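Asks: here is the input, now give the coordinates:
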Amino acid sequence: MISELGAKAKQLLIDLINTPSFSGEEDQTASIIGNFLKDQGVPFKREMHNIWAVNKNFDVAKPNILLNSHHDTVRPNKGYTRDPHKAETIDGKIYGLGSNDAGGCLVSLIATFIHFYKKEDLKYNLILLASAEEENSGEDGIRSMLPMMPEIDFAIIGEPTLMHLAIAEKGLLVLDCYAHGTTGHAAHVREDNAIYKAMRAVAWFESFKFAKLSETLHDTKMTVTQINAGSQHNVVPSTCHFVVDIRVNDLYSNQEVLDLVKDHVEVEVKERSLNLNSSSIPKDHEIVLAGIHLGRKVYGSPTLSDQANLTCPSLKLGPGDSLRSHTADEFIYEKEIFEGIDLYIKILKEIL
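Replies: Predicted coordinates:
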């Protein structure tokens, strides 16, 4: 059964790789996924570029598990030596944009859902969601789907984790900071220099340490990633703009971090979004214990996923390696897809 499901999943992955699906432009891959489910006898619904389905014996009285991964991709970087939209299988590797992030996870979860689709007397209902706009945290992705689907009790988010259990992931807070000063000729004394104000704030972002350290996610990390000011050598600019990328552990909310920053820096601070908070699942949750029982490790993930849009407990788990994501000549091993399906099924069997 696993070999048959794996073969179908592999071909689906190849079809997805061969079809460009940048965030917001996933129309064709949504159709491919929908047609695949139709061919497997699975009714589905489509909302914009999101495809979702429930198991055949769905029971409104039972709790619900969400199986989710995304079918959009980032744009290929300039380091590619292969056609990013042409799947190639060489020496056991399937090359192509989105193969690792997160095509391999998506097709493995779809195969797992099909395995359980007709099963009777399951403890949980299963909801499958192939979502759009994950890479750009878009409004028309999983966030738009949550009000349309049944209430979710917990979720498995398909992202490359080498099939280990990411029981927590850091949230993301991006800040645009503006230091304001007085413009004028550089030859004159200026006490109100926007660049110097920005430098003092940047030094604080570099040196400040958050007090709360998480068992799984460790510290909350702030990094200044962009800075811009001035247009010519002899003019003091009125404004210096810089950007701060903050990865927030599970002991702080994004609002708490924002409030703390505003209390400590003398620059204007504007947040881009407060929605992408840290997410986690208790270490003693039954799905986590099921994975541990099968020899999987638990850890905290520094990278962001659609977990950030969920309010229920969620676990990040999938075939592939996060270190390959967004790299040139991205790939996933064929065997990882088969192993992923096998482990997904075994973990779910422990609780279903």
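Asks: going by C-alpha atoms from here, please, whenever you check contacts or count neighbours.
Replies: Noted.
Asks: count of neighbours near G41?
Replies: 11 (other Cα atoms under 10 Å).
Asks: so C105 versus I345, what's the distance?
Replies: Using Cα to Cα, to the nearest Å, one obtains 13 Å as the distance from C105 to I345.
Asks: now swap in L13 and tell me
Replies: 19 Å.
Asks: neighbour count winner among these two?
Replies: The residue with more neighbours, out of L13 and I345 and counting by other Cα under 10 Å, is L13; that gives 28 against 20.
Asks: helix/strand/coil for the more buried one?
Replies: Classification of L13 using DSSP: H, G, I helix; E, B strand; the rest coil returns helix.
Asks: quick one: which helix or strand includes L289?
Replies: helix 286-293 (DSSP states H and E).
Asks: following that helix, which helix or strand shows up next?
Replies: Assignment by DSSP H and E places the next element after helix 286-293 at strand 298-301.
Asks: what is the very next helix or strand once past that next one packed up against?
Replies: Read in the C-terminal direction, the helix or strand following strand 298-301 is strand 314-316, with elements assigned using DSSP H and E. Using 3 or more Cα pairs under 8 Å, 6 or more residues apart in numbering; DSSP states H and E as the contact criterion, the secondary-structure elements in contact with strand 314-316 are strand 154-157, strand 165-169, strand 279-280.
Asks: mind giving me CSV with these and columns for mean neighbour count and distance to S314?
Replies: Compiled in CSV, those are given as follows (neighbours: other Cα atoms under 10 Å; distance: least, Cα to Cα, whole Å):
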stretch, mean neighbour count, distance to S314
strand 154-157, 22, 5
strand 165-169, 26, 7
strand 279-280, 26, 6
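Asks: just put those strands in JSON lines and tack on distance to K335.
Replies: Converted to JSON lines, the helices and strands packed on strand 314-316 look like this (distance: least, Cα to Cα, whole Å):
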{"stretch": "strand 154-157", "distance to K335": "20"}
{"stretch": "strand 165-169", "distance to K335": "19"}
{"stretch": "strand 279-280", "distance to K335": "28"}
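Asks: another sequence for comparison is provided below:
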Amino acid sequence: MKINDLTQKAISLLKELIETQSFSSEEEQTAQLIEQWFTSHHIPFQRTKNNVWTTNQHFDKNKPTLLLNSHHDTVKPNSAYTNDPFKAIVEDGKLYGLGSNDAGGCLVSLIATFTYFYTFKDLKYNLVIVASAEEESSGANGLNSMLPIIPPIDVAIVGEPTLMNLTIAEKGLVVFDAVVEGTPSHAAHPNTDNAIYNTIEVLKWFQEFQFEKTSQALGDVKMTVTQIKAGSQHNVVPAHVDLVIDVRVNDAYSNEEIAQILQEKSPCTKITPRSLRLNSSAISPEHDLVKAGLAIGRSTYGSPTLSDQAVLSCQSLKLGPGDSTRSHSANEFIYLSEIEEGIELYIKLLNKCILENQ
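Replies: Sure, this is the predicted structure:
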């Protein structure tokens, strides 16, 4: 199939996806639209809950496998929208609508790219595509649930908006719940162990603490106190203050190491990670995918934002059309030209990496 034809069909699919509600864990109808794409292109597929996946026609278990992945769930639209978030509107070369940029443009571009290569013989890599659910909520029924089901993966391209530049590393995430304790009392009486006052020094510690190891691609670990809660009425000094700490982890640390450091060093009474599974991600600058991307004029960078890369144990590259700064914004949009370029560049990249004659 010609690339131009695939591109126009991909844009039509994206318009349908925009106009079909698909909040995390509510992606049944968008999964059906993706099924219809594969059916119309005579590609057998499988569906596990709201994840739709398939492999290339000439899959060979003796070859390494490249995963193509992006998600079809969305966040809920924010109150600042002036457009209908569920209406695909094209104006001045922009396609507006919820999920257009994050990550519908990436998803349909990868689906079109997979379809282009589906019937190719003698590829260096097998191809597996997963249109996944529950990415926005890091849910239990997303890409992580598919890893025991799909063939073993050696390397992955995760479609997220990167302006088609190569994200060769991505920070992981650990969220901590922390407690600062004190002595509860009536507000009218002296109290030298007020939990709220005790929190002042604790907050200062979090503000000033620096993890020792930095990363060439991702810089320093970034730790931020994002929530604080204490007290129930005006005349009672509370027994404790609850904090939430957001830690963005570079590839110099494992999530387990971060948890150990904070549990040993932080001045909190208690500090507990909610989960340690959202790890940092990276791919070697010497990997063929990175070399191919550089050869077609793309640049590399490290990303502070989280994606489904976090659930993969293999090397992975985040790459896709669109701009991350538009994600979750009001009147979200993607340029049609970005989708056209995205499909063209995905195909150029894979031409350099997976064709036997390259």
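Asks: returning to what we had before: ok, which of the helices and strands packed on strand 314-316 of structure 1 comes nearest H71 of structure 1?
Replies: Each of these was checked against H71 of structure 1 via Cα to Cα, and the shortest separation belongs to strand 154-157, namely 12.6 Å.
Asks: which residues are in contact with that closest one?
Replies: Contact with strand 154-157 of structure 1 is made by 64-69, 305-307, 312-318, as judged by Cα atoms under 8 Å, 6 or more residues apart in numbering.
Asks: for the lengthiest helix in structure 2, buried residues please.
Replies: In structure 2, with assignment by DSSP state H, the single longest helix is helix 336-354. Of the residues in helix 336-354 of structure 2, those buried by neighbour count under the rule 16 or more other Cα atoms under 10 Å are 336, 338-354.
Asks: quick one, which of the helices and strands packed on strand 314-316 of structure 1 is nearest to S301 of structure 1?
Replies: Between S301 of structure 1 and these, the shortest separation by Cα to Cα is 4.5 Å, and it involves strand 165-169.
Asks: the following helix or strand past the closest one vs structure 2, average distance?
Replies: The helix or strand immediately downstream of strand 165-169 of structure 1 is strand 171-180, counting by DSSP H and E. For strand 171-180 of structure 1, the mean deviation from structure 2 after alignment is 0.9 Å (mean Cα distance after the TM-score superposition for structure 1).
Asks: so what does strand 171-180 of structure 1 touch, helix or strand wise?
Replies: For strand 171-180 of structure 1, the helices and strands in contact under the criterion 3+ Cα pairs under 8 Å, 6+ apart are helix 194-207, strand 239-248, helix 254-264, strand 268-271.
Asks: how far off centre is the first one?
Replies: To tie it back to what came earlier, the one meant is helix 194-207 of structure 1. Mean C-alpha position of helix 194-207 of structure 1 versus that of the full chain (Cα atoms, centre = their mean, to the nearest Å) differs by 30 Å.
Asks: quick one: buried residues of it?
Replies: When burial is assessed from 16+ other Cα under 10 Å, helix 194-207 of structure 1 yields the following buried residues: 194-195, 197-198, 201-202, 205.
Asks: just send the helices and strands packed on strand 171-180 of structure 1 back as JSON lines, with distance to A111 of structure 1 too.
Replies: Formatted as JSON lines, the entries for these read as follows, by distance: least, Cα to Cα, whole Å:
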{"stretch": "helix 194-207", "distance to A111 of structure 1": "45"}
{"stretch": "strand 239-248", "distance to A111 of structure 1": "33"}
{"stretch": "helix 254-264", "distance to A111 of structure 1": "36"}
{"stretch": "strand 268-271", "distance to A111 of structure 1": "39"}
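Asks: quick revisit: between the buried residues of helix 194-207 of structure 1, which is closest to G171 of structure 1?
Replies: Sorting the buried residues of helix 194-207 of structure 1 by how near they are to G171 of structure 1, with Cα to Cα, puts F205 at the top with 17.4 Å.
Asks: doesn't T223 make contact with that closest one?
Replies: Yes: shown here, F205 of structure 1 and T223 form a contact pair, counting by Cα atoms under 8 Å, at 7.1 Å.
Asks: look at the residue mapped onto T300 of structure 2 from structure 1 and say how many residues are nearby.
Replies: For T300 of structure 2, the aligned position in structure 1 is occupied by V298, per TM-score structural alignment. Taking other Cα under 10 Å as the neighbour definition, V298 of structure 1 ends up with a count of 17.
Asks: can you pull out the strands in the stretch 1-150 of structure 2?
Replies: Chain-ordered strands for the stretch 1-150 of structure 2, with DSSP state E, counting those that start in this stretch as the definition, fall at 46-48, 51-55, 65-71, 89-91, 94-96, 126-132.
Asks: K49 of structure 2: neighbour count?
Replies: 16.
Asks: could you find the closest non-adjacent residue to it?
Replies: N141 (7.4 Å; Cα to Cα, 6 or more residues apart in numbering).
Asks: report the contact partners of L345 of structure 2.
Replies: Neighbouring residues of L345 of structure 2 by Cα under 8 Å, 6+ apart: 164, 296.
Asks: so how far is E4 of structure 1 from the counterpart of it in structure 1?
Replies: Matched across to structure 1, L345 of structure 2 falls on L343, judged by TM-score structural alignment. Spatial separation of L343 of structure 1 from E4 of structure 1 under the definition Cα to Cα is 15 Å.
Asks: swap in R46 of structure 1?
Replies: When Cα to Cα is applied, the distance between R46 of structure 1 and E4 of structure 1 equals 26 Å.
Asks: neighbour count winner among these two?
Replies: Of the pair R46 of structure 1 and E4, R46 is the one with more neighbours under other Cα under 10 Å, namely 14 against 11.
Asks: isn't the more buried one right up against W52?
Replies: Yes: with contact defined as Cα under 8 Å, R46 of structure 1 and W52 form a contacting pair (6.5 Å).
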